[in-house]
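1. Sequence and computational prediction follow.
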Amino acid sequence: MALVTCRFFADTLGINTTMTVILPEGPKSQIGVNSRTGGKGKHKTLYLLHGLSDDDSIWTRRTSIERYAGEYGLAVVMPNVHRSFYTDMEHGAPYWKFLTEELPAAARAFFPLSEAREDNFVAGLSMGGYGAFKWALTHPERFAAAGSFSGALDIAKHVKELEVNDSYFSRTFQLVFGDKEVKGSDADLLELLERSKTGGHTDRLPLLYQSCGTEDFLYEGNQAFREACRNTGYQLTYEDGPGNHDWTYWDDQVQRFLKWLPL
């Protein structure tokens, strides 16, 4: 596998930013690595999203994602969106537009990545789990599957509770959402699930993989999302068990997610 950190100017954001990219390489002479090239065509791609306190480098620093993805011949694109919650911020930059429009175009301009829906997947942890499901539910035509590990999935309730009880998160949410009502908006995953039920073309909805540790502070919100999937009839693969909001759990879950993917 080849690991590349790409610095480029993002027109959407008006700043230089970075993305870390893993590309299938598959040299047979590389010792101790079982990797595949992914074929001669354009690569199947996983967009892998970071959490609130991290950046595009975190998955390569805290896990062996380069080695894991190599077993499947899968390219991995990891963008940096800072503390934006993958949203066009009320008091900040339009990171949702950057993520969903400029980033895929830039990544495909730099690297041979497939545009086919069946070759594209998105996943993330915590804030990134929220971003992954938001992207997949908003643009189901782009992804075959999506994954959330310990995701902040009931964002409307999460914002309300932490605005009152946690000044640290309150400042972040004020920058991201301002005074807007999150519940029932385009940022509310439970609302997006409801829309998927009435939108038709259910055979074209991305497969969803959701996991959360039972000791995680986001466990209740994950249960709410799971119940919403049941109520809407949305197909969901769900896993929980002992685990906290930490890299021990996420390192295991990203491996399980890769095995689950319809590659």
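-> Yep, it's here.
2. all contacts plus neighbour counts: C-alpha atoms, from now on.
-> OK.
3. Spatially nearest residue to Ile65 (excluding sequence neighbours)?
-> Nearest non-adjacent residue to Ile65, counting by CA to CA, 6 or more residues apart in numbering: Trp59, 6.6 Å away.
4. Could I get the full set of helices for the stretch 151-263 of the chain?
-> 155-165, 167-177, 189-198, 219-232, 247-260 (DSSP state H, counting those that start in this stretch).
5. Buried residues, the third one. List them.
-> Going back to what we said before, that points to helix 189-198. Buried residues in helix 189-198, counted by 16 or more other CA atoms under 10 Å: 189-194, 196.
6. try this one side by side with the last:
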Amino acid sequence: KCQGFGHIASDCPNRRTITIIKGEAYEEPEEAQGNLEREELEPVYDEELVVADHGESLMIRQSLHASAKEAHWLRNNIFHTRCTVAGKVCDVIIDSGSCENVVSNYMVDKLKLPTKSHPHSYKLQWLNDESEVKVTKRCLVTFSIGEKYKDQVWCDVVPMDACHLLLGRPWQYDRRVHQDCYANTYSFIKDGIKIKLTPLPPSEFDTNKNKSKPLVSLITKAHFTEAVEEVQTMCFESNQEVVLPEKIEQPLADYMGLYMPL
């Protein structure tokens, strides 16, 4: 006997075959279903059904409330601040990508700032070759930020809605400005005083205030002349009512039903 448990003798997994040849006995493994090699038998284990634990969960709050981490507002905002010009508070943007200092023509007109002819007039193209503005004037803008910083900057006068005053590369170069890109601050020395300009948070300025305004289509005289030559007919809409003199109304009424072929 194999001394095992859980089976009968005919189903014993350890059955052995004894062959007697000329009085001598040999033990041979039993072949199963015609196979020449005996397959190894895997051990038999008792199966345990395992279910999830129940109780107070440590991570359930984090799993339910997980959300994408929002980027800091400084990462996606350019430098906005405010200055005072002629007693009025005006919006300022500092942008190192601008090759010139720029002032809005609206601000120049409202505050009646004196202008001069630009020594090197040029054409300003915002997005494409079709829309361009000719820059012919410049203005010496006197402004202050806070109580310590007062300055004068030559600016090109252009139509602009993003801000009233845009300080570009010329201002940064002349003042030897150092920019902290992480904190988005600008530091320099003016009149022996170290100045550090800090940005306004997005809640302090509205970048969408001008989005509701209709877009203005800019066209040059050359493009207008070219368009007229192509179509030969131009139409325009006017809300003003045209009043004809009485001497003209009567002849027009008499010949209302007539027309002359082209």
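-> That came through fine. These numbers come from a predicted model, not from an experiment.
7. And the TM-score between them?
-> Between these two chains, after superposing, the TM-score reads 0.22 (TM-score structural alignment, normalised by the length of the second structure); 97 aligned residues with a CA RMSD of 5.7 Å.
8. quick one on the thing from earlier: quickly find the element holding the residue nearest to Ile65 of the first structure.
-> Trp59 of the first structure belongs to helix 58-62 when assigned by DSSP states H and E.
9. Please identify the buried residues of that helix?
-> Buried residues in helix 58-62 of the first structure, defined by neighbour count with 16+ other CA under 10 Å: 58-60.
10. Switch the residues you listed over to JSON lines; also include distance to Tyr238 of the first structure.
-> Formatted as JSON lines, the buried residues of helix 58-62 of the first structure follow (distance: CA to CA, whole Å):
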{"residue": "Ile58", "distance to Tyr238 of the first structure": "25"}
{"residue": "Trp59", "distance to Tyr238 of the first structure": "22"}
{"residue": "Thr60", "distance to Tyr238 of the first structure": "25"}
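11. From these, pick the one nearest Arg230 of the first structure.
-> When the buried residues of helix 58-62 of the first structure are ranked by distance to Arg230 of the first structure (CA to CA), Trp59 comes first, at 30.8 Å.
12. Please report how far the closest one lies from Gly147 of the first structure.
-> According to CA to CA, to the nearest Å, Trp59 of the first structure stands 15 Å off from Gly147 of the first structure.
13. One more: Gly221 of the first structure?
-> 15 Å.
14. quick one, which of those two is more surrounded?
-> A direct count of neighbours by other CA atoms under 10 Å for Gly221 of the first structure and Gly147 places Gly147 higher, at 34 against 20.
15. Next, count neighbours for Val102 of the second structure.
-> Applying other CA under 10 Å, we find 25 residues neighbouring Val102 of the second structure.
16. do the same with the one 3 residues further on
-> One way to gauge burial is a neighbour count; for Asn105 of the second structure, by other CA under 10 Å, it gives 21.
17. That one contacts Val158, correct?
-> Yes: counting by CA atoms under 8 Å, Asn105 of the second structure touches Val158, with 5.5 Å between them.
18. quick one, strands of the first structure?
-> For the first structure, the strands defined by DSSP state E cover 2-10, 15-23, 45-49, 75-79, 120-125, 145-149, 207-213, 236-241.
19. Of these, flag the one that's most buried.
-> Counting by mean count of other CA atoms under 10 Å, strand 145-149 has the highest mean neighbour count of the strands of the first structure, with a mean of 30.
20. need the contact list for the closest residue to Ser211 of the first structure other than its chain neighbours.
-> Among residues not flanking Ser211 of the first structure along the chain, Glu239 sits closest, at 4.6 Å (CA to CA, 6+ apart). Going by CA atoms under 8 Å, 6 or more residues apart in numbering, Glu239 of the first structure touches 210-212.
21. Quick one: the helices of the stretch 151-263 of the first structure as JSON lines, columns for distance to Thr20 of the first structure too.
-> Listed next are those as JSON lines, based on distance: least, CA to CA, whole Å:
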{"stretch": "helix 155-165", "distance to Thr20 of the first structure": "27"}
{"stretch": "helix 167-177", "distance to Thr20 of the first structure": "24"}
{"stretch": "helix 189-198", "distance to Thr20 of the first structure": "27"}
{"stretch": "helix 219-232", "distance to Thr20 of the first structure": "28"}
{"stretch": "helix 247-260", "distance to Thr20 of the first structure": "17"}
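22. gap between Thr20 of the first structure and Trp247 of the first structure?
-> 19 Å.
23. count of neighbours near the residue lying closest to Leu192 of the first structure once chain neighbours are set aside?
-> Closest residue to Leu192 of the first structure apart from its sequence neighbours, by CA to CA, 6+ apart: Leu137 at 6.3 Å. By other CA under 10 Å, 21 other residues sit near Leu137 of the first structure.
24. so Leu137 of the first structure touches Lys197, yeah?
-> No: using CA under 8 Å, Leu137 of the first structure makes no contact with Lys197, being 11.0 Å away.
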